[in-house]
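Participant: need a structure here:
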Amino acid sequence: MDVTVVHTADLGPDGRGELRDLLDLSYAGDFEPADWEHALGGMHALARDDDGTLVGHAALVARHLLHGGRALRAGYVEAVAVHPEHRRRGIAGAVMDPVERLARGGYDVGALGSSEMALSFYAARGWRLWRGPLFALTPSGIVETPDERGGIHVLPLDVPLDLDGDLTCDWRDGDVW
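Facilitator: Prediction:
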């Protein structure tokens, strides 16, 4: 298996189409247009099998999170996916390795929203579940997002974090977290 890291700009139309096909297949039709937008504009770890078929992906995009009275530069993980026929072979870990390296080297904190199915995967990699209240900075002001509790993880880096404190994400269309 070969893992490469490229910026969205270097995917090109064919690469973006191939990636979108993988995400649609991996998420079984539950990958919305806003989810696609959230995955673009950053770095992509792409895993290919020996035949060159795209079998895994993870993106890291820049966001801002508010915590402890300051804005944190967050490397936010998006669109982690493994082709259904290639699961349980270490591909998710292989695409997360470079994404986590980029987060550690370029951001104050790593963050992601996880499905319940992937909670133990992220915990085993050192991601910490956010226990405190979650909010979003919306066009109408700061709004609590209680439905996201139990699914938001952070990768603590150089900035001290109070996992029981408030965490506020920047605004975006679709799912804010």
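
Participant: Could you use CA atoms for every contact and neighbour count after this?
Facilitator: OK.

Participant: quick one: the strands in the chain?
Facilitator: Taking DSSP state E as the test, the strands found in the chain are 2-7, 43-48, 54-67, 70-82, 109-113, 128-129, 134-138, 141-144, 152-156, 167-169.

Participant: TSV please, covering those and showing distance to residue 119.
Facilitator: Formatted as TSV, the strands of the chain follow (distance: least, Cα to Cα, whole Å):
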stretch	distance to residue 119
strand 2-7	23
strand 43-48	20
strand 54-67	16
strand 70-82	13
strand 109-113	10
strand 128-129	9
strand 134-138	17
strand 141-144	22
strand 152-156	9
strand 167-169	19
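
Participant: Select, out of these, the one closest to residue 32.
Facilitator: The closest of those to residue 32 is strand 70-82. By Cα to Cα, the value is 11.0 Å.

Participant: That closest one packs against which elements?
Facilitator: helix 12-26, helix 33-39, strand 54-67, helix 91-106, strand 109-113 (3 or more Cα pairs under 8 Å, 6 or more residues apart in numbering; DSSP states H and E).

Participant: For the first one, name the packing helices and strands.
Facilitator: Put plainly, it is helix 12-26. Looks like helix 12-26 contacts strand 54-67, strand 70-82 (3+ Cα pairs under 8 Å, 6+ apart).

Participant: I'd like those as a markdown table, with mean neighbour count and distance to residue 177 appended.
Facilitator: Putting the helices and strands packed on helix 12-26 into a markdown table (neighbours: other Cα atoms under 10 Å; distance: least, Cα to Cα, whole Å) gives the following:
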| stretch | mean neighbour count | distance to residue 177 |
| --- | --- | --- |
| strand 54-67 | 23 | 10 |
| strand 70-82 | 22 | 9 |
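
Participant: Tell me which of the ones you listed sits nearest to residue 38.
Facilitator: Of all the helices and strands packed on helix 12-26, strand 70-82 comes closest under Cα to Cα, at 6.9 Å.

Participant: one more to line up against the first:
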Amino acid sequence: MIRRSRTAELTAAELAGIRALVDVAFTDFSDHDWAHALGGVHALVLEEGPVLAHGSVVSRRLFQGERPLSCGYVEAVAVHPDTQRRGLGSAVMAALEDLAPAYDLLALSASERGVPLYVSRGWSLWRGPSSVLTSDGPVATPEDDGSIYVLAGASGVDLDGPITCDWRPGDVW
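Facilitator: A predicted model of the protein is given here:
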């Protein structure tokens, strides 16, 4: 039912199926969002036909103060609208969470609709201020405060402290 594969191991048809899924699941999924979801490990639910659920983990560098953190950043978690509330999102998240030992922490930026899933799985809201590391130094990202979640128990991080992500085009968080 659930399969994990690196981006390079996915077929062109599977990649097209994942992109079609996220385009149906999200009204504003951009080409930048798509690029952010590639280059890591994907968990997907396939049955005969379309991709029913998906999520990926990509490597990123986060900082808590001066402390660098190796982060598995969760991207593009989606369940086809016709198959929601059947546990597919939880199955995808379980497969991605199995990758946690390879990182200092797992993190994600949650949509309002996704928050109940993540909280039910033990993810914690990052309560401190967020920023992005630019060539001019850290720049506050207050629009992202309140939407960043990390897997509970992650490397003794201070959830009330500041957190900074590496810069990337599109949505930085």
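
Participant: so what number do they get for TM-score?
Facilitator: The TM-score (TM-score structural alignment, normalised by the length of the second structure) is 0.96; 173 aligned residues with a Cα RMSD of 1.2 Å.

Participant: Among the strands of the first structure, which comes closest to residue 21 of the first structure?
Facilitator: strand 54-67 (9.6 Å).

Participant: Could you check how far the closest one is from the centre of its chain?
Facilitator: In terms of Cα atoms, centre = their mean, to the nearest Å, the gap separating the centre of strand 54-67 of the first structure from the centre of its chain is 4 Å.

Participant: try stretch 125-133 of the first structure
Facilitator: Counting by Cα atoms, centre = their mean, stretch 125-133 of the first structure comes out at 14 Å from the chain centroid.

Participant: what's the answer for stretch 95-103 of the second structure, then?
Facilitator: So, by Cα atoms, centre = their mean, the centroid of stretch 95-103 of the second structure is 12 Å from its chain's centroid.

Participant: Give me the nearest residue to residue 23 of the second structure, chain neighbours excluded.
Facilitator: Closest residue to residue 23 of the second structure apart from its sequence neighbours, by Cα to Cα, 6 or more residues apart in numbering: residue 29 at 6.0 Å.

Participant: Map residue 125 of the second structure across to the first structure for me.
Facilitator: The equivalent of residue 125 of the second structure in the first structure is residue 129 (alignment by TM-score structural alignment).

Participant: With respect to residue 175 of the first structure, which of the helices and strands packed on helix 12-26 of the first structure lies nearest?
Facilitator: Closest among those, using Cα to Cα: strand 70-82, at 11.6 Å.

Participant: In the second structure, point out the residues matching the closest one.
Facilitator: Counting by TM-score structural alignment, strand 70-82 of the first structure corresponds to residues 67-79.

Participant: quick one: that stretch to the first structure mean distance?
Facilitator: Comparison of stretch 67-79 of the second structure with the first structure after fitting gives an average deviation of 0.4 Å (mean Cα distance after the TM-score superposition for the first structure).

Participant: Identify all contacting residues around that stretch.
Facilitator: Stretch 67-79 of the second structure is contacted from outside by 21-22, 25, 33-34, 36-37, 52-63, 88-89, 92, 96, 99-100, 102-109, using Cα atoms under 8 Å, 6 or more residues apart in numbering.

Participant: now do the same end-to-end measure for stretch 34-51 of the first structure.
Facilitator: 31 Å (Cα to Cα, to the nearest Å).

Participant: With stretch 145-164 of the second structure instead?
Facilitator: First-to-last distance for stretch 145-164 of the second structure - Cα to Cα - comes to 11 Å.

Participant: Okay, buried residues for it please.
Facilitator: Going by neighbour count (16 or more other Cα atoms under 10 Å), the buried part of stretch 145-164 of the second structure is 145, 147-152, 154, 157, 159, 162-164.

Participant: In a markdown table, list the residues you listed along with distance to residue 113 of the second structure.
Facilitator: Converted to a markdown table, those look like this (distance: Cα to Cα, whole Å):
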| residue | distance to residue 113 of the second structure |
| --- | --- |
| 145 | 16 |
| 147 | 11 |
| 148 | 14 |
| 149 | 14 |
| 150 | 17 |
| 151 | 18 |
| 152 | 20 |
| 154 | 23 |
| 157 | 26 |
| 159 | 22 |
| 162 | 25 |
| 163 | 23 |
| 164 | 24 |
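
Participant: For residue 1 of the second structure, state which of those residues is nearest.
Facilitator: residue 151 (24.1 Å).

Participant: Map that closest one across to the first structure for me.
Facilitator: By TM-score structural alignment, residue 151 of the second structure lines up with residue 155.

Participant: Check the gap between its match and residue 177 of the first structure for me.
Facilitator: Residue 155 of the first structure is 15 Å from residue 177 of the first structure, by Cα to Cα.
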